[in-house]
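Colleague: A predicted structure for the sequence below; I have some questions about it.
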Amino acid sequence: MMIMWKCNIEALIKQSGLRKDYIAEKIKVSPRQLRKYEKFELFIPTETGLLLAEMLNCKFDDFYEKIKDE
């Protein structure tokens, strides 16, 4: 069985209207690190994810979406 996931962080940031450099500063990561989270190159650590979720007015669970289950 293979589970596929989609990362929604980039879309949630867009919806928020906040600037990425501002978000990165507030969650104490570099803009480059934030980009890696958006592109699903890295998993976001729990503490950082909780800060980001609070800023984006969403839940940590909203960052990832199961898209396929074979």
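Modeller: Looks like it arrived, so ask away. This is a predicted model, so every value here is computed, not measured.
Colleague: Going by C-alpha atoms from here, please, whenever you check contacts or count neighbours.
Modeller: Noted.
Colleague: Residue 49 versus the residue nearest to the spatial centre of the chain, what's the distance?
Modeller: When CA atoms, centre = their mean is applied to the chain, the residue found nearest the centroid is residue 9 (3.2 Å). For residue 9, the distance to residue 49 equals 10 Å [CA to CA, to the nearest Å].
Colleague: dropping in the other structure now:
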Amino acid sequence: MILKLISRIGEVIEKSGLRDDFIAGELKVSKRTVYNWKKGLSYPTFETAFFLARLLNCSADELAFIVEEEEK
């Protein structure tokens, strides 16, 4: 069994209505970093994920979930 992380960061950010440049400024990261999170190309650190969740007015577990996949 393989565990896979599925990001919902993009969905949650879009739903929040906050702009990428605002989020980047608040978290002291680049706009490119926020873009990469939204597209699932990279993930925030554990600590940053909690700050992001607070900024987005959600819980950290709403930003991602884990699915189990069969090994091929």
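Modeller: Received it, and whenever you're ready, just let me know what you need. None of the values given here were measured: they were computed from a predicted structure.
Colleague: so what's the closest residue to residue 10 of structure 1 other than its chain neighbours up against?
Modeller: Leaving aside its chain neighbours, residue 10 of structure 1 sits nearest to residue 38 (5.0 Å; criterion: CA to CA, 6 or more residues apart in numbering). Taking CA atoms under 8 Å, 6 or more residues apart in numbering as the criterion, residue 38 of structure 1 is in contact with 7-10.
Colleague: Just send those back as a markdown table, with secondary structure and distance to residue 55 of structure 1 too.
Modeller: Formatted as a markdown table, the contacts of residue 38 of structure 1 follow (DSSP: H, G, I helix; E, B strand; the rest coil; distance: CA to CA, whole Å):
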| residue | secondary structure | distance to residue 55 of structure 1 |
| --- | --- | --- |
| 7 | strand | 17 |
| 8 | coil | 15 |
| 9 | helix | 12 |
| 10 | helix | 13 |
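Colleague: Now tabulate those in TSV and tack on distance to residue 1 of structure 1.
Modeller: Output for the contacts of residue 38 of structure 1, formatted as TSV (distance: CA to CA, whole Å):
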residue	distance to residue 1 of structure 1
7	20
8	23
9	25
10	27
